[in-house]
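# okay, structure incoming, though there's no sequence with it:
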């Protein structure tokens, strides 16, 4: 959930809380984009055979400047962050918001879902590349300070990354508090280093004129388009900024960006440009060659710390997105650990943390340098940026009621930029761009398979179940032995007899005094409204239909929700309540229509290894009876 500032409180208190959240955001949200100066200018001007002439330096600087203004400041911080789903950000929350806007068209909702899932899958690819390139880019400063240490860079980077993933369990709040002072120092140092060079070579400020970017394209032809694949490195973290919005809120992020982060970044980029104007050979490492030699080792240590923090924005964004995907039905259930008593949006997902750690280590061992990773980087982030623009335009048209000319104007402006960056990065596929694409395709396949598999399971349950009303009438005519207490049967279909109820009646020959058929629904909003959380339908024979609804940013705690049913006229005594659940054993059957056999088998594997529904819904084990049910899909 978002933690926007309550303007009704005392001014001093409001300002204090805004400052605290803005500092926390600096420690978590801006780490990724804040470490881009480590490698952006070097990758753009130094690895494409381009000579860093004054014209080229001013052209690239102009591209970086206007990209930060147009893409991060205008598109994400000003436009996209308006599309919050009750405070939650990220592409999954945006997809749910866009889908609700198209409630009348099933086909349009399916298309939006496909776009959103693919964008989310690419974001996970970004989550693998970002920690690897950030930490490697920082540690490579050792090669500048002491060339003999160059052979140890990969192993030092691996040690730092392992430590970073190890501290994730302490949570975003504690990590942010620890990281905020470091990142504050980092941005101050970025600004100071840049100002020193700008004072020595102030003509670099001419790069603010967009004509230099235009002339760069005119003078450098195809090479200029390839260089866009390097310029996009300056934008890394924009999507994570949006995904982390639920952790801190819109206003603290905007205050931190416009008041502190953006000026520091621009000063540093222009400082690197000033250095290159006076010494083109500094392209070997323009960032570290700005640093006085006596301060080089402390700067490498600060860079390494900042690079670790850079990874935090993407990792915490991946945690938030995973919980949203689980709740919306696009991901198998996993354990989610809350790391803050005050902020429900701050979570830790152990399984995702381990998977990211393994993939990041493989990326470092496989690519071995930030230059090689720079070739792999870009496709994932620009693909996600493009999808975000499309979904936000749907929201602007359908929810904000923008006029079509306004939507077209904004859409053309942002999509031309996004697609230019995406096209430039497509040229990197052979040099490593395949890596995040393969990751994205794998994750997209898993998410769509899980969603489709759950739909097939629910369909099978509904088709094979006995109609509830005739069953209740039959029970009234031929009453079985009733035992005291309440039985709660989890079911996906309120109009059919749950398998667990049938099995219990068949094998134990008894029925509880009161029987509740419980359905849990996850909504496409982060938090369910009070009036929609509980719906009770009394049936004959002391049977009840009960529907509980939760938002996708909430934890579905069934016992807690049942305690609220008392005021709705259906009280529960937990010590006198037994939960019955059918544990589904999924069997792939080639004869049944649905998915391809390999996807059936993949879904069966995912289902076996998913977190049990009982744990996900926080049902106490000592009040639970599970009964097996084989389902063929």
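Ah, there it is. Since this is a predicted model, take the numbers as computed values, not measurements.
# from here on, just use CA atoms for contacts and neighbour counts.
OK.
# tell me how far residue 494 lies from residue 479.
Counting by C-alpha to C-alpha, to the nearest Å, the separation of residue 494 from residue 479 is 21 Å.
# same check on residue 453?
Distance, residue 453 to residue 479, using C-alpha to C-alpha: 37 Å.
# between these two, which one's more packed in?
Ranked by neighbour count (other C-alpha atoms under 10 Å), residue 453 and residue 479 place residue 453 first, with 24 against 13.
# wait, a helix at the more buried one?
Yes. According to DSSP: H, G, I helix; E, B strand; the rest coil, residue 453 belongs to a helix.
# name the nearest residue to it, ignoring sequence neighbours.
Nearest non-adjacent residue to residue 453, counting by C-alpha to C-alpha, 6 or more residues apart in numbering: residue 603, 6.1 Å away.
# take a look at this one as well, against the first:
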């Protein structure tokens, strides 16, 4: 019955995720405050009522005596002791929206004192009733407070679960931005906080996994072992990465780093060895989940990089572009074509495939690449980076759209891109005019006759006028093509296969695992929300 009720609560918790955390998050702080006040108050009550001497347990010397007295059993018990910190560790899963000072104040003034009072209070209670160790938490609650404490406990557990779910969404979202996870739909649930996201596919996978674990284990012992293993691994990995930060970024004194490793590192490795002792009793679960996720992320990122390098090695040369531009059999049709590609430098090979089979090009061509940077936000004025594709008669541009991992993609993407393209054309002509002016000024400082200087200045002025007329014509043509003929979105639909001489492992990774992932993830046109009526897919096979 308990497992069934837990499954119902889990389903309800995952079903409300689509409404966004901000809808219910205003209740989180009051509930958690009540929770900490209650567990701290009840702990203080038990200390006063049953045994005040338990406060001596805060002395770390008792830890040493405990290990001397119990030896191996003391080491094994660390796997259970670590569960005392797992609930507090869950609090850190979704703290990215708060300042460092707010976290420090809340932990020191509320969380830590409440936890110390709660655990020492239960210890005091068990000094009087040692046989009730299996249910010490609820047994130590005074009678009138039992049901209020029961309700608040369920709410606090749901909020902690919510923090873990939100943290998972945030990690997957950032992994997507870095190209380390297959594309999935991301819904931004808050207009004020970019980090509050909802990922439907991940939400339902998590729900099924949690229901499966709850219904399969049907015991908090195995679930506790699994959760303890996950938490200690996270702590150990975090400390390992922190050492790298201390060495490479903070440039911390080497003796302080060694001291940190010998103290914090030693304690965490001791806990890790203890939880691994219970590997077969549920501890294997988080490692199995991690292995599956690592395989998915590794395969996707590995093939993603191989595709990029393939396009980079087979990009179209400037000479070939001149041939395409000069080809009299190549028709130019009205409209603006946006050709999407992962390639930042150069024209992708799929464009060559397109013009070889369809001898027609739109009047204006923009090769669009989106790239995520290793920063949280890119300023809007620095998001679009344009370059003209030579020859000029082709009327083609390269556009790299740069996003940070916390940036939200614009709703009016087409309009913004066209506006920024107009600004680029104006800036390009302005830069050329400045160069011409510099040439004219240098000529005046030389020893040339006055007549030649006047003639050169006239040539510079005429060149400026010609460039400004060309700029005006290009902007007018761009506006006309966009308003009258519209935009066509061309998506490169590349099929990836391994080369014939590839080894069996590479064939499995590319031909089977990657293609299986690709068939079951969100396609690029859905990511960019491209209308199907104005979308054209161009297929090509890449042999990696």
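All right, it came through fine. Just so it is clear, the model here is predicted, and its values are computed rather than measured.
# quick check, the residue nearest to residue 453 of the first structure in contact with residue 451.
No. Applying C-alpha atoms under 8 Å as the test, residue 603 of the first structure and residue 451 come out as separate, 9.2 Å apart.
# and the two? Which one has more around it.
Each of residue 603 of the first structure and residue 451 has its neighbours counted (other C-alpha under 10 Å); residue 603 has more, 27 against 19.
# the more buried one should be in a helix, yeah?
Yes. The assignment for residue 603 of the first structure by three-state DSSP puts it in a helix.
# so who does it touch?
Contacts for residue 603 of the first structure were tallied using C-alpha atoms under 8 Å, 6 or more residues apart in numbering; they are 449, 450, 453.
# for residue 614 of the first structure, same thing?
Counting by C-alpha under 8 Å, 6+ apart, residue 614 of the first structure touches 620, 621.
# secondary structure element holding it?
helix 613-616 (DSSP states H and E).
# nearest spatial neighbour of the residue sitting nearest the centre point of the second structure, skipping sequence neighbours?
For the second structure, residue 174 is the residue whose C-alpha lies nearest the centre (C-alpha atoms, centre = their mean; 0.7 Å). Closest residue to residue 174 of the second structure apart from its sequence neighbours, by C-alpha to C-alpha, 6+ apart: residue 405 at 5.4 Å.
# what do you get for residue 213 of the second structure?
Nearest to residue 213 of the second structure is residue 223, by C-alpha to C-alpha, 6+ apart, at 7.7 Å.
# that neighbour and residue 217 touch, don't they?
Yes. Using C-alpha under 8 Å, residue 223 of the second structure makes contact with residue 217 at a distance of 6.9 Å.
# higher neighbour count, those two?
Taking neighbours as other C-alpha under 10 Å, residue 223 of the second structure and residue 217 compare with residue 223 leading, 19 against 14.
# didn't the residue nearest to the centre of the second structure look like it was pressed against residue 403?
No. Contact criterion C-alpha under 8 Å: residue 174 of the second structure and residue 403 do not qualify, at 11.3 Å.
# mind listing what the residue nearest to residue 213 of the second structure touches?
Shown in contact with residue 223 of the second structure (C-alpha under 8 Å, 6+ apart): 213, 214, 217, 282.
# separation between the second one and residue 207 of the second structure?
Using C-alpha to C-alpha, one obtains 11 Å as the distance from residue 214 of the second structure to residue 207 of the second structure.
# cool, the third one as well?
Counting by C-alpha to C-alpha, the gap between residue 217 of the second structure and residue 207 of the second structure amounts to 15 Å.
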